[in-house]
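**Q** one predicted model, sequence on top.
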Amino acid sequence: MTSDALPIFIVDDDEGIRRSVSFLLKTSGYSVQTFSGGLEFLKVAASLDTGCVLLDVRMPDIDGLAVQRRLHEEGIMLPVIIMTGHGDIDMAVTAMRAGAIDFIEKPFGKATLIASLDRAKAQAQTSLTVITQREHALSRLNILTDRERDVLRGLVAGLPNKTIAYDLGISPRTVEIHRSNLMLKLNVRSLSEVLRIAFQAGVS
């Protein structure tokens, strides 16, 4: 394990995911513990001093959102990264509203995972206040047009492009253009980065 790497706790009912992600992280220098479900993880969560939780959003015993909520209720402030399958974006949005650092869509590559963990590490070590983060995020959003802000609010609500287009009375293609433009202005490459800025700024 590298000297500054966070311990990683993988919580997923899929044994294949646990094994593959664990192998990937261990070969990258991380200390890893795996859990086959949310309840198993919650039994030991209070005893964990530091680390990052890679949390599957859909599990049979208790879903990732409920695990995240329990951690918050018990004052366990471990950074959480949501692992989501296709079609679970609305749940990922809800998780980020509740404080998750990021979400990554399965299947994901090593670079995506490590980048997400780097953000978790940065948050765990940062000395920035929530107010400072909010002010910085607001300053970034100030460059958006009113229509781009409308599209952003639709994305924050977890709506697909077609629904955003219907609500705004424009075509899905126009929504795609506005979405592309706002991502370009914000200098981001993924939806999770857009959402992180929006949530820091208090967009709802």
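**A** Arrived safely.
**Q** for the rest of this, base every contact and every neighbour count on C-alpha atoms.
**A** Noted.
**Q** in this structure, which residue is most central in space?
**A** The residue lying closest to the centre of the chain (Cα atoms, centre = their mean) is D102, at 1.8 Å.
**Q** report the contact partners of it.
**A** D102 sits next to 80-82, 96, 116, 192-193, 196 when contact means Cα atoms under 8 Å, 6 or more residues apart in numbering.
**Q** export those to a markdown table and append columns for secondary structure and distance to S180.
**A** What follows is the contacts of D102, written out as a markdown table (DSSP: H, G, I helix; E, B strand; the rest coil; distance: Cα to Cα, whole Å):
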| residue | secondary structure | distance to S180 |
| --- | --- | --- |
| V80 | strand | 27 |
| I81 | strand | 25 |
| I82 | strand | 24 |
| M96 | helix | 21 |
| S116 | helix | 22 |
| S192 | helix | 14 |
| E193 | helix | 13 |
| R196 | helix | 16 |
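**Q** next, the one to line up against it:
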Amino acid sequence: MTRATTVFLIDDQESVRHSLGELLSVFGFAIETFASADEFLGAPDRGRIGVVVADVRMPGTDGIALVRELARRGVRLPVVLISGHADVAMAVAAIKAGADDFIEKPVDDAALVAAINRALARTVEEFAAQRSSDTLAARFARLTPRQIEIFDLVVEGYTSHAIAAKLAISVRTVESYRAEIMDKMEAESVAVLVRQAIRLGRLAP
């Protein structure tokens, strides 16, 4: 965690924004405060990276509605909701809406920082997984239609001789295609190719 990590603090009470802002600043977070969810949603999106900490009960768009609106817009910011009037039903609704965590007021310092760090860790993991999937998809996109045809047969367990007979081409041609496929997919073995096919949704696990 570094100062590059921003906490977008949303609460209609100035005293809460001030106290939580000071607290989180001590832990090294950069702070941006907003008096309402609508103010936050209306602010220019400068490629925001960080965590949203928002009150549940606010005039206008409330915290749970904020979570839903961010999801609708495709904004992948984790949200930690806080509330002074929490109950089980509200907490369940918040998590179902997509909030990363739910904390009751008065906010425990350690609990809030831990929730923010958990949210950040999950976001980093999801980003890494998405980046890995994008990379794999980009490799697959480099395959020609014939290479894709042979890729599918290889991962289904067909031997080079069986593929040659099925496609009416020579075994040497099949082996050449296989080598090109392995190179483009950066797969060092057929086992790796099979795992890639599963991740790409071309083979049932």
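**A** Thanks, I have the structure now. This one's a predicted model, so the numbers in the text were calculated from it and none came from an experiment.
**Q** superposed, what's their TM-score?
**A** With the length set by TM-score structural alignment, normalised by the length of structure 1, the two chains reach a TM-score of 0.58; 129 aligned residues with a Cα RMSD of 2.1 Å.
**Q** if we can go back for a sec, which of the contacts of D102 of structure 1 are also in contact in structure 2?
**A** Checked against structure 2 using both residues aligned by TM-score structural alignment, their matches' Cα atoms under 8 Å, the contacts of D102 of structure 1 keep these contacts: 80-82, 96, 116.
**Q** those residues into TSV, with extra columns for distance to R69 of structure 1 and neighbour count?
**A** TSV is the format used below for those (distance: Cα to Cα, whole Å; neighbours: other Cα atoms under 10 Å):
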residue	distance to R69 of structure 1	neighbour count
V80	11	24
I81	13	28
I82	13	25
M96	12	22
S116	21	18
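**Q** which members of these are the farthest-apart pair?
**A** Greatest spacing in these, by Cα to Cα: M96 and S116 (13.3 Å).
**Q** please enumerate the strands of structure 2.
**A** 6-10, 30-34, 50-55, 79-83, 101-104 (DSSP state E).
**Q** how close does P78 of structure 2 sit to S15 of structure 2?
**A** Distance of P78 of structure 2 to S15 of structure 2, computed by Cα to Cα, to the nearest Å: 24 Å.
**Q** okay, these two: which has more neighbours?
**A** For P78 of structure 2 and S15, the more surrounded residue by other Cα atoms under 10 Å is P78, and the numbers stand at 24 against 10.
**Q** nearest residue to that one in space, please, no chain neighbours.
**A** Leaving out its chain neighbours, the residue that sits closest to P78 of structure 2 by Cα to Cα, 6 or more residues apart in numbering is V51, at 5.2 Å.
**Q** what sits against the one you found?
**A** V51 of structure 2 makes contact with 5-8, 77-80, 116, 119-120, according to Cα under 8 Å, 6+ apart.
**Q** let's go with 7 Å and repeat that
**A** 6-8, 77-79, 116 (Cα atoms under 7 Å, 6 or more residues apart in numbering).
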